[in-house]
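>>> here's my sequence, what's the structure:
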Amino acid sequence: MNSDVASRQRFWLVFLLFLHTVNTYMDRVCISAAKGAMQKDISGLDDQMMGYVFGIFAIGYALFQIPAGWFSDRAGPRMALTIVVIIWSIFTAMTGAVFTAISLLAVRFLFGMGEAGAYPGATRALYSWLPAKERGLGQGIFHSGARIGAAASLVVMPWLVGLIGWRMTFVANAAIGLVWGAVWWFWYRDDPSKHSGVNQQEVELIRAGIAEEAATESKLPYIQVVTSANVLLAMFQYAASNITFFISITWLRPYLVKTWGEEYGYLSALPLLCGAVALWVSGYAVTHLHRRGMPVMSRRLPATIGYAMGAIGLILCTQTADSNSVWIFIASFSLATFGVEMTLSPSWAFCMDIGGSRSGAVSAAMNMVGNLGAAVSAVAFPYFVANVTIPMVAETPGTANSFFVFAAVMNVLALIAWQFMNPRRELKEVSPAAMKTRLAFFVALIALVITVLVYVNFLMPKG
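As a prediction, the model looks like this:
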């Protein structure tokens, strides 16, 4: 190995974590692809119960975000991600072994609980191996695996179910996860200096890059950090982005079919692919700006541009309801999705900047509240379509124009929030009374997220 040139093992880490996110979405999409076959074999698994099965994953996933993030920070990403992947792979395999609807509910809750650590653990691993100037691109590549994995699984999983049956499909997905977990355990090290493939030059590059941001890492209690203005704004803007994004994986296809016809349902995959491209573009922009000596703008500017594009795309969507061409709508919504996906890399890099050695738990808090945005999206879209009118935009119910205006407003508010987010802002210690107030607020926020998710997945009238 050339002793004068830094090795590039950190890039292999990013690739391995990219495969990690592909794996998470393969396991999530698998049950959707197997739905029909499962309902034939499992007694009592009607559409309503299947909805509960889908929903209980979201409850377990949100509920265990912060505990899983805390565990990743304390145990280290090597052990934490190995355990996390083993747990969710076991419950993926057990999904193929259930014979009753109730046991399926229990297994999928535990599956969601296990997968809760996937993103916080990976973010903590990236913090330890990537200098601050490379975090944006690393996060962009990492998160793009979810979009690519979801799109590919929509094709691969139905084929696999038809080839080997739904039960063995879950076993095959579990096997892939266990292989990844084994590779992770034997390849990754919490300290890159202990990795045999990392030379001293790369170690020094990583340490110097982390040290650049070391002054921003707070040693104050976690509750104070996670209820600081920086993190609260990060939570809000991440929820706002999910309000737009989750339409692409929930209501978009039914809306296309209802408005333009069944033959156009396949176009719902295009915004997802645009989102994957956006993650790479944004990640490159974050990295490029940081290397040019703009640590704050490297996070703020790509996010600001992204939310502006999201709002513009959504407003353009309101002009397409009466159009005979579905392509104009798809182009407009793809622009909106591209925009909000541009905000992911700066958002997660921001959590790494301010969380430091606690980036797993800080990013988990943001991701937990992001689930609130996803739940609001699921409730708001059909309600706005059926009930909400806006002069000159949605004169009568029946179109999604009113929702698009609502989502555009949320994107503008998120854009404004980013103008007040600064990863280099120093935190000051607060009084015990203020700490108790912050703790009560944070507990109330967690309760709100769980309540909304329970309502959306179990109590909200379906129709």
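>>> rest of the way, CA atoms for contacts and neighbours
Will do.
>>> in three-state terms, label A407 for me.
What DSSP: H, G, I helix; E, B strand; the rest coil gives for A407 is helix.
>>> now show me the structure for the sequence below, then we'll compare the two:
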Amino acid sequence: MKGRRESEHFPRVVSMSTTDERPRVRPTPILLHRRRGMVIVLLCVMYFIAYFDRNNIATAAPQIMGDLHLSNAEFGLAISVFSLFYALLQIAGGWVGEKFGPRLGLLVLGVLWGLSTLFTGMAVGLVTLLVARALLGLSESATFPTATQAMSRWVPRDRNGFVQGIVHSASRLGNAAAPITVAWLIQLVDWRFSFISVGVLSILWALIWYLMFRDRPRDVRGISKVELAEIPDIPKAADRPPVPWRRLIRSILPVTLVDFGYGWAAWMFFTWIPTLLVSTYHQNISKYGLATSAILAGGVIGDWLGGVLSDAILRRTGNARNARRTLLLIGFIGAIVFMVPLVFTPPLPFAIATLALAFFCLELTNAQLWSIPMDVAPTWSGTASGMMNTGFGVAGIISPIVVGALVDWTGSFAFPFGLSAGILVAATILAAVMRPKVVDPIAPPEERVTA
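All right, here's what the predicted structure looks like:
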């Protein structure tokens, strides 16, 4: 009974004293004299490109709607089509990524999402835009679960939060860089050029990834024994037991629901900030590009800081569940507090400040949501993270359509911000009570710990 009870909790990732006063534990090095530094840099570039691409369409929204004669609701439908395919294939995509491995998986996915971005720049109406965004959702559905599988193979378990924070900081840097860069490209050429150039860059990244990455660290020539001892040895697909679907679903489903709440609010920022600044505050393209970048820059810091702080709590307490939950609660509550003033349409400077602070707090939670699948199911982290990220994808289906329709109906973003704050309240309550359990029979007994 003791072994069964211990296996239900997060793995012990560092040696901890059983006394109340725990020794100070140094974090495992991530970049210094380690081959995994190259892997993390490559993944940071991928996350940057992927989220630059996602915010590309939001920044170009006024021009796309004008050029293709789309309403707010029709544009929201284009965003939701991406999310429909993104959500439906999350779990299957994560499973396929595990079967074929991150090296081949991200090569194929990177080429596909690069082509879909090129096609977005060639859209001539609503139908062609929908087809291009559907292909992008299909290709990106497996991208981040497969990247998480790559991290599980290369990252020490006491740095899960830090690395997830770093790569998602890179994604938010892509979010923040897109508005000002795309606004400049639109003024210099047109909105189509921004999609074509990013598509080419995506394909180039995929080729570099395939040349430089290996699925198993032990297959890298010259890697040190020290580094190999610091990271888990994930078996090849053929050597792993079958995915324990029922146990995995029970453990991850509450996290998926919390991720839905996060995703609803995040899609508000990813999709509608430029339109908000144009329609409510009457900003031109040069001004709204800079303001949107300033707002989304808060997420760069939030993702990094959230990962650093939760890993610090983990090393001090040995309890990953409490470490992730603490930052989830801090982030969600902060985002709610800073979203409430937006219901009353404050003056522009105050709106920009509260939007930036709300997004900063919201992004404190992102590294936690992606770390939990790595904590509880490192052997099947691709499948588990796909399950978790389904919540974000489903939110992306519903949120843009609902928000677009509400804005068309009311002529204001006040009600959508109030609705987002309410959904975050529900996510906060669930985050406080959920208890995800370890599903990893391969983990040795010394890496398991009771709560």
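>>> TM-score for this pair?
For this chain pair, the superposition-based TM-score is 0.76 by TM-score structural alignment, normalised by the length of the second structure; 403 aligned residues with a CA RMSD of 3.7 Å.
>>> what's the neighbour count on A433 of the first structure?
Per other CA atoms under 10 Å, the neighbour tally for A433 of the first structure reads 9.
>>> now D67 of the second structure
12.
>>> distance-wise, check it relative to W191 of the second structure.
10 Å (CA to CA, to the nearest Å).
>>> now do the shared contacts for these two.
Counting by CA atoms under 8 Å, 6 or more residues apart in numbering, D67 of the second structure and W191 have no common neighbour.
>>> residue in the first structure paired with N55 of the second structure?
Counting by TM-score structural alignment, N55 of the second structure corresponds to V29 in the first structure.
>>> just give me the neighbour total for its match.
There are 20 residues near V29 of the first structure, going by other CA under 10 Å.
>>> contacts only, for it.
150, 153-154, 157.
>>> could you list which of those residues belong to helices?
Among these, DSSP state H puts 150, 153-154, 157 in helices.
>>> hey, where'd the helices end up in the stretch 51-200 of the first structure?
65-75, 77-95, 101-115, 118-129, 135-164, 166-187, 200-211 (DSSP state H, counting those that start in this stretch).
>>> out of the ones you listed, nearest to L13 of the first structure?
helix 118-129 (7.9 Å; CA to CA).
>>> which residue numbers in the second structure does the closest one align to?
Using TM-score structural alignment, helix 118-129 of the first structure pairs with 143-154 in the second structure.
>>> can you list contacts of that stretch?
Applying CA under 8 Å, 6+ apart, the contact partners of stretch 143-154 of the second structure are 36, 39-40, 43, 90, 93-94, 97-98, 101-102, 105-106, 109-110, 163, 215-217, 231-234, 374, 378-386.
>>> can I get the buried part of these as one PyMOL selection?
Restricted to buried positions by 16 or more other CA atoms under 10 Å, the PyMOL selection for the contacts of stretch 143-154 of the second structure reads:
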select buried, resi 36+39+40+43+90+93+94+97+98+101+102+105+106+109+110+163+215+216+217+231+232+233+234+374+378+379+380+381+382+383+384+385+386
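>>> ok, and which of the helices of the stretch 51-200 of the first structure has the densest surroundings?
The highest mean neighbour count among those, using mean count of other CA atoms under 10 Å, belongs to helix 118-129: a mean of 28.
>>> which ones are touching the residue nearest to the spatial centre of the first structure?
In the first structure, the centroid-proximal residue (CA atoms, centre = their mean) is N367; its distance is 6.7 Å. Contacts for N367 of the first structure (CA under 8 Å, 6+ apart) come out as 65, 235, 238.
>>> any idea how far Q237 of the first structure is from it?
For N367 of the first structure, the distance to Q237 of the first structure - CA to CA - is 11 Å.
>>> E426 of the first structure: neighbour count?
Around E426 of the first structure there are 11 residues (other CA under 10 Å).
>>> surely it forms part of a strand?
No - with three-state DSSP as the criterion, E426 of the first structure is coil rather than part of a strand.
>>> distance check, it against K219 of the first structure.
11 Å.
>>> same question for I56 of the first structure.
For I56 of the first structure, the distance to K219 of the first structure equals 36 Å [CA to CA].
>>> among those two, which residue is more densely surrounded?
Legend: neighbour count by other CA under 10 Å for I56 of the first structure and K219, higher for I56 (25 against 14).
>>> what do we get in the first structure for S371 of the second structure?
Counting by TM-score structural alignment, S371 of the second structure corresponds to A349 in the first structure.
>>> and G391 of the second structure, by the same measure?
By TM-score structural alignment, G391 of the second structure lines up with V369.
>>> what's the burial count for its match?
The burial count for V369 of the first structure: 27, using other CA under 10 Å.
>>> return the residues in contact with it.
235-236, 238-239, 446, 449.
>>> ok, and the residues you listed in the second structure?
Contacts conserved in the second structure for those, using both residues aligned by TM-score structural alignment, their matches' CA atoms under 8 Å: 235-236, 238-239.
>>> pipe those into a markdown table and attach neighbour count per row.
Converted to a markdown table, these look like this (neighbours: other CA atoms under 10 Å):
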| residue | neighbour count |
| --- | --- |
| M235 | 26 |
| F236 | 19 |
| Y238 | 27 |
| A239 | 27 |
